[in-house]
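[1] pasting the sequence and the predicted model now:
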Amino acid sequence: MLETPHHKYRPFAPVNLADRTWPGRTLQAPPTWLSTDLRDGNQALFEPLDVDAKRELFALLCAIGFKEIEIGFPSASRADFAFVRDLIERQLIPEDVTIGVLTPARGDLIDRSIEALVGARRAIVHVYNAVSPVFRDVVFRKTKAEVMAMAVDATRRVRALTDRRPETQWVLQYSPEAFSATELDFSKAICDAVVDAFKATDEARVIINLPATVEVATPNVFADQVEWMHRHIARREAVVLSVHPHNDRGTAVAAAELAVMAGAERVEGCLFGNGERTGNVDLVTLALNLYTQGVAPGLDFSRLDEIARTASRLTRLPMHPRHPYVGDLVYTAFSGSHQDAIHKGLCAQRPGAPWDVPYLPLDPKDVGRDYQAVIRVNSQSGKGGVAHLLEAHYGVVLPRRMLIGLGAAVQARADETGGEIAAAEIWRIFCDHYLKDSETVRYHGYDLDTRADGHHVRLRLAIRGRVVHYEGCGNGPLDAACRALPGAIRLCHYEERAVRAGSDAQALALVEVADPEDGQTVMAAGLHENLVTASLMALVRAWAGLALSAAIGAETGPHAVLGADGRA
């Protein structure tokens, strides 16, 4: 058992921001997105990407719509340096995409980073140094003044080197690493000094990136920190305020959303949340969260499964089946009550109307999914799931009473197998229960004539191996058949459907008949290319299921009896 942790872990102090404004705001527009899959994401992989894989991932990020992409850490890796040069020299960077690289606040590493970017149309030089107390006191053993000097000296060096290469449009980005664990007044002071050192203007703004390098508090605390900086940073008009949330507490998406409400204009993260430890903020989830609130995210995830497969193949990271929006099971319901609600919601949803389907916050079709996997049946399911699968895969909508009976049969099969019951198996169970002839009575054929007094039908049945025929007249084929069959059965219910099977579409007839003496009812179905044939097959099967059919023997009263070979 975990002991009471108060002696070991200290709760993070809240921000004194009594007049915070972010709780009353809503997200109205997307932030500027930066993908760091090729830098932060790549350095967190078991096996970093090779050049071919990096090229493919870069092309994917461009196709999705990212306009800012951090492509590497060229001062730390020959492979990263070579990749940056490869993109620039082979002119693989679209005109509207800005690349960026990361460098520590060290002179020689800054030099190497800018060398890697020579010839780029537009580039972000992202400089960072850690500024929190534990880094100052334990890792660097430097004073606040010395830590600030590191950042300012690095900024001046970047400015001097980039001024010599005016052919590139240079953007400085500065990150006070471990911002979320740093005193706000010191974060402000060091960021103000960087903005001044780079001589930022309204037209040439500096990106100040506030990283939750490690999540140390709840998302509302991070939002308060961001709003405090948004209000107090000295030259706000010369700053693009950015955030880089990590997911140590599992709340990076919430932290990013609240940070944007609090004044952040830009968000850094990775596809599907890849990154160190528990990962960076998941940009797919964040973007689609905006989308479901009616805000166009500016990123194209309409082919989300293809994006996920490509990312998983390149990174060798599996996709959890419950991953928001993209997991194999996130649009799937096994629970009977969920299935019933989803099925009814999909039936009620009208084209062009606002999406309003229970348990589905996103229309699966918007991200390239269909509805076939929305409902899957197992032992936890009910008739709603059975109904949905039959309709989705076969176009068949069953009457409620028939659906209740089929649902019980499917439930029994699921309990027996302990696994999932696919649509094809449900159809087989339906066929076994409603499309199967009895051992005693089998449909053999019919003749139909239309006369002045109505429809005349001559039914041929095989009863206990002998073929007999029954004749009757009525106002339609079914009415005539009911009058022809012994027992004066009553037709309670009749429906017809077309079973989807391409060019081999067949008619499905569904009937319920009753014994007028004891009120017993039986439901059955018939499937045939011809609707009348399907209807008569269903009627005969239902009649055969009644108790009165068991009393029928070789003698058939006034009706003619044919031989076993079918001849009179």
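    It's in.
[2] contacts and neighbour counts: CA atoms only from here.
    Will do.
[3] so the residue nearest the centre of the chain, which state does it fall into?
    Centroid check for the chain by Cα atoms, centre = their mean gives Y325 as the closest residue, at 2.5 Å. Look at Y325: counting by DSSP: H, G, I helix; E, B strand; the rest coil, its state is coil.
[4] which one is it nearest to, not counting chain neighbours?
    T285 (6.9 Å; Cα to Cα, 6 or more residues apart in numbering).
[5] number of residues surrounding the one you found?
    Number of residues near T285 (other Cα atoms under 10 Å) recorded here: 18.
[6] for it, helix, strand, or coil?
    helix.
[7] ok, the nearest residue to G65 once chain neighbours are set aside to R39 distance?
    Spatially, and ignoring its direct neighbours in sequence, G65 is nearest to L299 (5.0 Å; Cα to Cα, 6+ apart). As judged by Cα to Cα, to the nearest Å, L299 and R39 stand 20 Å apart.
[8] take a look at this one as well, against the first:
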Amino acid sequence: MSDFITIFDTTLRDGEQSPGCSMDTEQKLEVAKALVELGVDVIEAGFPIASPGDFDAVQKIARKYGDQSTICGLARCRTEDIDRAWEALKDAQNVRIHIFLATSPIHRQFKLKMAEEEIIRKTVDMVRYTADRMSERSDITRPNVEFSPEDAARTELDFLCRVVESAIDAGATTVNIPDTVGYATPNHFYKVISYLKKNVPNIERAVLSTHCHNDLGLAVANSLAGVEAGARQIECTINGLGERAGNAALEEVVMALKTRQDYFGVDTRINTPKLCPISRLVSSTTGMRVQRNKAIVGQNAFAHEAGIHQHGMLQNRTTYEIMRPEDVGYTGQNMVLGKHSGRHAFRDHLKRIGYELTDEDFQRVFDDFIALCDRKKDVYDADIAALIDKQIHHGPETWKLVSFHTFGGTGTIPTATVELQHLDGKKVKDAAPGDGPVDALFRCLDRITHITPTLEDYSVRGVSSGTDALGEVTVEVEQQGRTYHGKGVSTDIIEASGLAYLQALNKIAAGLGAATIHPQHGV
């Protein structure tokens, strides 16, 4: 068995199926670029038949990054799905088509209404069809076809063996074993993979893969159990995104294999210092915040507050840390340079914490950094990360905040006065009352932009410590069945709120929202 585990990232497909997490093509290209830099082996870029947008994203990602990573498209066991996937992928160098068909009794009876022999016949026909389509290209001598028996964890083992053997005989080079509904436990999943290894005669002709959902909080544990049993590919997502409770988190399985290499005896090709930066990128792009105590990439992942822990850390970091923060690109409470630092020193510091910016982006971030130093005594790496996120991932700006003023307090009517500048240069000023200063500010922004979405979610967190800490506000709004996200940062929470809401309004103006109901289904 290989000493390396293939990391198959499905953030752009399964992760995007999380309600409200859909991304447009440009956002997908940005995440795909980060996945390539991370060292992901296979990128499942989407479900080409699901929509013209999905097809466009898969095709562009394949053409741009197919020489650096294997780009994969998902398809049901239908010829039209497979044709559409191949059309999106055929121009790229390294490509894979991933097809799936449910096999569990409950899916056979209630979803497919197909008998066991029909399932096997369909599997063989569609794997062969996929391999034949890919063989149309003269340089492809062994088509890269992945087959998934959907809901494999709830499928009878003897029948599962027959399906897997048939898929491999038909030409599948990877067979993925999905725990589609997060039903398995580690021992259960270990036994499934072990049984396949022992009872499928041609199993060595294909790579066994895991695809575990997190409904019981066991996706990472089940994936690692699969590796112990002989699986050599893990399907996962950044931050564990995915339908319902999500998928196995890429950063967790990778660091578990790296940290406990002595136990698992395998490795990955992942450039781990890129883990925290891509976690922030995906969080910002999808609007899905990472919980503070999230393993590996959470804000508190390397925080130590208990006195006995702090004492141990001062003596030797390994007393309470099994990983080094720099190994995952973590940026936390490390204090950075001050406002008298020059551009060269600031750029060098950005490189040390994992950021390479264009000259234009660097100048905007540096200007924000100098302005922040005038408002905040201590500036930390986490503050810098927030400024970079604000400048690089802000999206289009139909309207720009020029100035605002809010008034509120006990026994008064909260009001807000706002001045915005349109991209055509025209400035507009208005005022509005509200239930509080933030509500008044949002109402005023609605009046000026003539956009009145429904606020679905509003959250505030401190980026770093202290009463002068940067505040980060995220909002989610809904307009005509589509979801839009916005994020703002400032030492003034009301200003951060206005910036976040205005960013969402600008996305509405540009039509960059995501449908709240996504048409995709998968493993």
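    Yep, it's here. Note that the coordinates shown come from a computational prediction; the quantities given were computed from them, not determined experimentally.
[9] care to give me the TM-score?
    Superposed pair, TM-score by TM-score structural alignment, normalised by the length of structure 2: 0.61. Supporting alignment: 338 aligned residues with a Cα RMSD of 2.7 Å.
[10] surely the residue nearest to Y325 of structure 1 meets A254?
    No. With contact defined as Cα atoms under 8 Å, T285 of structure 1 does not reach A254; the gap is 10.3 Å.
[11] any idea how far H422 of structure 2 is from the residue mapped onto Y325 of structure 1 from structure 2?
    In structure 2, Y325 of structure 1 lines up with I296, judged by TM-score structural alignment. Separation of I296 of structure 2 from H422 of structure 2 (Cα to Cα) stands at 41 Å.
[12] so for the stretch of helix or strand A385 of structure 2 belongs to, what gets flagged as buried?
    Assigned by DSSP states H and E, A385 of structure 2 belongs to helix 381-392. Buried residues in helix 381-392 of structure 2, counted by 16 or more other Cα atoms under 10 Å: D381, A382, D383, I384, A385, A386, L387, I388, D389, K390.
[13] so the third one sits against S465, correct?
    No. Counting by Cα under 8 Å, S465 is not a contact partner of D383 of structure 2; they are 9.9 Å apart.
[14] who's in contact with the longest helix anywhere in structure 1?
    For structure 1, the longest helix by residue count, based on DSSP state H, is helix 144-163. By Cα atoms under 8 Å, 6 or more residues apart in numbering, the residues outside helix 144-163 of structure 1 that reach it are 105-107, 110-111, 114, 125, 127-129, 131, 136, 170, 172, 186, 190, 193-194, 197-198.
[15] report the angle between the axes of the helix or strand following it and helix 144-163?
    Where DSSP H and E defines the elements, the next helix or strand beyond helix 144-163 of structure 1 is strand 169-177. Here strand 169-177 of structure 1 runs at an angle of 160 degrees relative to helix 144-163 (axes from the mean of the first three to the mean of the last three Cα atoms, to 10 degrees).
[16] immediately after strand 169-177 of structure 1, which helix or strand?
    Next along from strand 169-177 of structure 1, by DSSP H and E: helix 184-197.
[17] now do that next one: which elements does it pack against?
    Judged by 3 or more Cα pairs under 8 Å, 6 or more residues apart in numbering; DSSP states H and E, helix 184-197 of structure 1 is in contact with helix 144-163, strand 169-177, helix 219-232.
[18] so for A498 of structure 1, which of those sits nearest?
    The closest of these to A498 of structure 1 is helix 219-232. By Cα to Cα, the value is 53.6 Å.
[19] what's the closest one aligned against in structure 2?
    Helix 219-232 of structure 1 maps onto residues 186-199 of structure 2, going by TM-score structural alignment.
[20] and C492 of structure 1, how many neighbours?
    C492 of structure 1: 12 neighbours (other Cα under 10 Å).
[21] any idea how far V290 of structure 2 is from the match of Y325 of structure 1?
    From I296 of structure 2 to V290 of structure 2 the distance is 11 Å (Cα to Cα).
[22] A386 of structure 2 is in contact with K487, isn't it?
    No. Look at A386 of structure 2 against K487 with Cα under 8 Å: they stay out of range, at 9.9 Å.
[23] what touches both of these two?
    E472.
[24] follow-up on the earlier one: any chance of TSV for the buried residues of helix 381-392 of structure 2, columns distance to Y195 of structure 2?
    Shown next, in TSV, are the buried residues of helix 381-392 of structure 2 (distance: Cα to Cα, whole Å):
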residue	distance to Y195 of structure 2
D381	48
A382	47
D383	50
I384	50
A385	46
A386	48
L387	51
I388	49
D389	46
K390	50
